[in-house]
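*Asks:* predicted model and sequence below, questions to follow.
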Amino acid sequence: MDTDCTREELRVPALPAGTRLLHIGPHKTGTTAVQGALFAAKEEMARHGVDFPAHSRHPMEAVLAACARPAMMGDPVPTERHWRRLLDQVAATGERTSVISSEFFADAEDDATIARIVEQLGGADRVHVLVTLRPLTRIMPSQWQQYVQNGLRLGYEPWLEHMLRRAPYDRPTPSFWRRHRHDRLVERWAAATGPGRVTVVVVDDRDRDALMRTFEALLGLPGGLLRPVPETANRSLTLAETEMLRHLNKEFRGNELPEEFYSRLVRHGAIAHMKNACGPTPRDVKIRTPQWALEAASGIGAETAARIGSLGVRILGDPEALSRVPASGGQAGEPRLAPEVAAQALFGMLTAVAATNGTGKGRTVHRTSSKELVKVLGHRCLKRLRLR
């Protein structure tokens, strides 16, 4: 096992020029922050010989198509065209170093799919896989609220029961262990590239800049070039916000509404506007993981660390962090949704309706000013009154 605890103790050597660095996540391991920083610095990186070939911060549709995975609830179905476009962009980088990042690569189900992706991106001689890991105890609450944002109706503790105590542990979210049984994830990708072309980074939540510095070192970039970009639209929901959405999901499913309504009005309307307009406060109750689940997850983390250590891949960071039981799973308390938060969610849904044209296509709410949205909504109301 090749383990580097910190960059201060052992400098991380840059990958060979021409490498295609493939960051596969998984989810909730700092991927959004990395993607935002890479996209914001793409022009500066190009001056140092490193290309970010995607035209957006996160080429999610392309990767979902490559992995044959469904889109988020109600979103358009990804097609092979999306993946081919990304492959063309990667091919256009020629012999230069490039970096591609998407946590949805972790959703690839089988060895054949992973081998095809590696081959299409240039083969094992050029692709180097980067896996970022955090302890399961930190991932579980964040991943649950993300599933709720995609329509899940199950509460947190019942969901934990299914994931940790009810074999075969694949309902109601079968993607969870495909992503987060991290030893198996690393093993699948190492089989396609060889263990010498896989780097595992154990993310240190106490040092939020460390992950950016690791990317800079691997890509041969100057220190400090990659900087976090504020991304309120990707913040996690509080317990009260998640519970509000979970109960809305029950009503949505119970009334058999079209899934495209969920994408347009709920995810890109109510939730997106609420996230941008309201930030968590010290009064908000966080999602609390019970002690039994913390201990179970830590046990899985210990097995994971031991197995990854035997695979021959390079490990940066402290693998023991994956198995530590945190002192607390979060504060107890009754979740209460502030009136202004509920108002912003409702306003987001209303403005999503106003921003949508007659063909069912429109801009997401957080990309449209409130003044413009109110103006559009007023015009539509007047139009309907005239029709009546």
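*Replies:* Yes, it's here. Numbering: from 1, shown residues only.
*Asks:* C-alpha only now, for contacts and for neighbours.
*Replies:* Noted.
*Asks:* grab the nearest non-local neighbour of Thr79.
*Replies:* Leaving aside its sequence neighbours, Thr79 sits nearest to Ala65 (CA to CA, 6 or more residues apart in numbering; 5.4 Å).
*Asks:* ok, residues contacting the helix or strand containing the one you found?
*Replies:* Assigned by DSSP states H and E, Ala65 belongs to helix 60-66. Residues outside helix 60-66 that contact it (CA atoms under 8 Å, 6 or more residues apart in numbering) are 70-71, 78-86, 102, 104-105, 113, 117.
*Asks:* and the buried ones among these, selectable in ChimeraX?
*Replies:* Entered in ChimeraX, the line below selects the buried ones among these, by 16 or more other CA atoms under 10 Å:
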select :78,82,83,86,102,104,105,117
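*Asks:* just the contacts of helix 60-66: which are in helices?
*Replies:* Members of these lying in helices (criterion: DSSP state H): Glu80, Arg81, His82, Trp83, Arg84, Arg85, Leu86, Thr113, Ile117.
*Asks:* hey, which strand is longest across the protein?
*Replies:* strand 127-133 (DSSP state E).
*Asks:* and the comparison structure, right after this:
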Amino acid sequence: MSPVLLHIGPQKTGSTAIQRSMDASREALAEHGVYYPGPWYRMRTQASWAVMGTGSAVGRPAPDIAAWHELLDDIGSHTLRLTCLSSEALAMSDEAAVERIVAGLGGGENVRLVYVARRLDRLLPSHWQERVKSRLLWSYPQFLDLMLGEPDRADFEWRMMWRPQLVGEVVERWSAQIPVEQITVVVADEDDPGLLPRSFEELLGVPAGVLAAPTSGQNRSLTYAEAEAIRRVNHVFAEQGWSPEQYWRLVQAGVAESLKNAPLPPDAARMVGYTADQAARVDALADEQVAALTGSGAHLVGDPERLRTRGLLEPVSSQPPIAEVSLELLGSVVEGLVVGGQGLTKRKIRERRRAARAADPLATASAGSLARELARRARRRLPL
């Protein structure tokens, strides 16, 4: 197996943008000796979930470890000098999962790891949005109370936020299997969006400009009102007891996609307000991140001081509530529900047809196949 550059995100650190760039530049990367597996823009999610030993996302089928082995067979069959895999889900890996992943990729000496660190005050509202799109019922103030209160490592939502974002702990888990000098941490710079693609071009050993800017599929953040609209929909789903698959199709593939594809309102309310106590906690956590990063032994790209927040956060008394939404937002929500409902209906029709074919090949047969099946059954009944 060729050496592997493994990008583990984490979520909301520019992962989608760099994945879309590598996807759009797959042929150019191959010309420079880099294999970026398809067919999707990121590492196959079934493979990620399976090797991590976690459940799948809302409404998806349970992951099958065969997907991981198929991916390993794929990347083991090419002759290019380097493989690049990218999955922000892998930042959630525990120690046992890290060991499985690195062993499958040829061992620690064969893997170089890249992780992206982002300022915590920017991460918290982005992460709340992502969790709202996964059925979270908490308001933004409720979310901040838990995330910035006393650490509760037994809480699922606390782990979802902090396990992949505490950079010192992430580096420690992965350096148990990969030499720490082969781990690169890129410090995101909000004022330099070109830092990430430049860093990846260097890590991949390709000329500047090879990674094309993606022309579609950008993962824009939701506005506060948009996220609140989805959260209210979440309450309806919880009250009605609707299924995870219905949620996936109607809300994630329907409403959330409709909102993301809509133009960003120019007067959109932002979600970066912190009370004085919360701001002090963010400052302390950011200082801990910088200390952990500079003492980790990992290779650093960018300035760790960019992660500090002291003097940058202006405390607010409270997060202003969303009392009303625009007609445009309401229209996008309804449009998303309609589109999602159509997708759900089509899926159910396909499932019924598969079930009918399994029960009786004649149920959904074409004219030609129907004639062949009838002839086969007639022959079966004729005496020899």
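*Replies:* Structure received. These numbers were taken from a predicted model, which means no experiment stands behind them.
*Asks:* TM between them?
*Replies:* The TM-score (TM-score structural alignment, normalised by the length of the second structure) is 0.84; 344 aligned residues with a CA RMSD of 2.2 Å.
*Asks:* how about Asp73 of the second structure, what's its match in the first structure?
*Replies:* Taking TM-score structural alignment, the alignment pairs Asp73 of the second structure with Asp88 from the first structure.
*Asks:* got the residue ranges for the strands in the first structure?
*Replies:* Going by DSSP E, the first structure shows strands at 2-4, 20-23, 50-51, 97-101, 127-133, 198-202, 314-316.
*Asks:* give me the neighbour count for the equivalent of Val171 of the second structure over in the first structure.
*Replies:* By TM-score structural alignment, Val171 of the second structure lines up with Val186 in the first structure. Counted with other CA atoms under 10 Å, the neighbours of Val186 of the first structure add up to 24.
*Asks:* same thing with Ile178 of the second structure?
*Replies:* Under the criterion other CA under 10 Å, the count of neighbours that Ile178 of the second structure has is 22.
*Asks:* do the same with Gly295 of the second structure
*Replies:* Count around Gly295 of the second structure with other CA under 10 Å applied: 10.
*Asks:* which residue lines up with it in the first structure?
*Replies:* By TM-score structural alignment, Gly295 of the second structure lines up with Ser310.
*Asks:* tell me roughly how far the helix holding Ala65 of the first structure lies from the second structure on average.
*Replies:* The superposed helix 60-66 of the first structure is, by mean CA distance after the TM-score superposition for the first structure, a mean 1.4 Å from where its aligned residues fall in the second structure.
*Asks:* whereabouts in the second structure does that helix align?
*Replies:* With TM-score structural alignment as the criterion, helix 60-66 of the first structure aligns to 45-51.
*Asks:* residues of that stretch that come out buried?
*Replies:* Buried residues in stretch 45-51 of the second structure (16+ other CA under 10 Å): Thr45, Gln46, Ala47, Ser48, Trp49, Ala50, Val51.
*Asks:* for those residues, which one is nearest Leu370 of the second structure?
*Replies:* Gln46 (36.2 Å; CA to CA).
*Asks:* how close does the equivalent of Arg20 of the first structure over in the second structure sit to Glu172 of the second structure?
*Replies:* In the second structure, the residue matched to Arg20 of the first structure (TM-score structural alignment) is Val4. According to CA to CA, to the nearest Å, Val4 of the second structure stands 19 Å off from Glu172 of the second structure.
*Asks:* so for these two, which sits in the more crowded spot?
*Replies:* Val4 (25 against 17).
*Asks:* quick check: that one vs Arg372 of the second structure, distance?
*Replies:* From Val4 of the second structure over to Arg372 of the second structure the distance is 50 Å, taken as CA to CA.
*Asks:* what does Gln182 of the second structure give?
*Replies:* Taking CA to CA, one finds Gln182 of the second structure at 61 Å from Arg372 of the second structure.
*Asks:* with neighbour numbers in mind, choose between the two.
*Replies:* Higher neighbour count among Gln182 of the second structure and Arg372: Gln182, with 18 against 13, using other CA under 10 Å.
*Asks:* out of the strands of the first structure, flag the one nearest Phe252 of the first structure.
*Replies:* strand 97-101 (32.8 Å).
*Asks:* what range does the closest one cover in the second structure?
*Replies:* Aligned by TM-score structural alignment, strand 97-101 of the first structure falls on residues 82-86 of the second structure.
*Asks:* mean shift of that stretch relative to the first structure?
*Replies:* Stretch 82-86 of the second structure sits 0.8 Å off on average (mean CA distance after the TM-score superposition for the first structure).
*Asks:* which residues sit against that stretch?
*Replies:* 2-9, 19, 33-37, 42-43, 75, 204.
*Asks:* which parts of that stretch are buried?
*Replies:* Neighbour-count burial for stretch 82-86 of the second structure, with 16+ other CA under 10 Å as criterion, is recorded at Leu82, Thr83, Cys84, Leu85, Ser86.
*Asks:* just send the residues you listed back as JSON lines, with distance to Arg353 of the second structure too.
*Replies:* Below are those laid out as JSON lines (distance: CA to CA, whole Å):
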{"residue": "Leu82", "distance to Arg353 of the second structure": "43"}
{"residue": "Thr83", "distance to Arg353 of the second structure": "40"}
{"residue": "Cys84", "distance to Arg353 of the second structure": "39"}
{"residue": "Leu85", "distance to Arg353 of the second structure": "36"}
{"residue": "Ser86", "distance to Arg353 of the second structure": "36"}
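*Asks:* which one of the strands of the first structure lies closest to Leu385 of the first structure?
*Replies:* The closest of the strands of the first structure to Leu385 of the first structure is strand 97-101. By CA to CA, the value is 48.6 Å.
*Asks:* which position in the first structure aligns with Arg122 of the second structure?
*Replies:* When the first structure is aligned by TM-score structural alignment, the residue opposite Arg122 of the second structure is Arg138.
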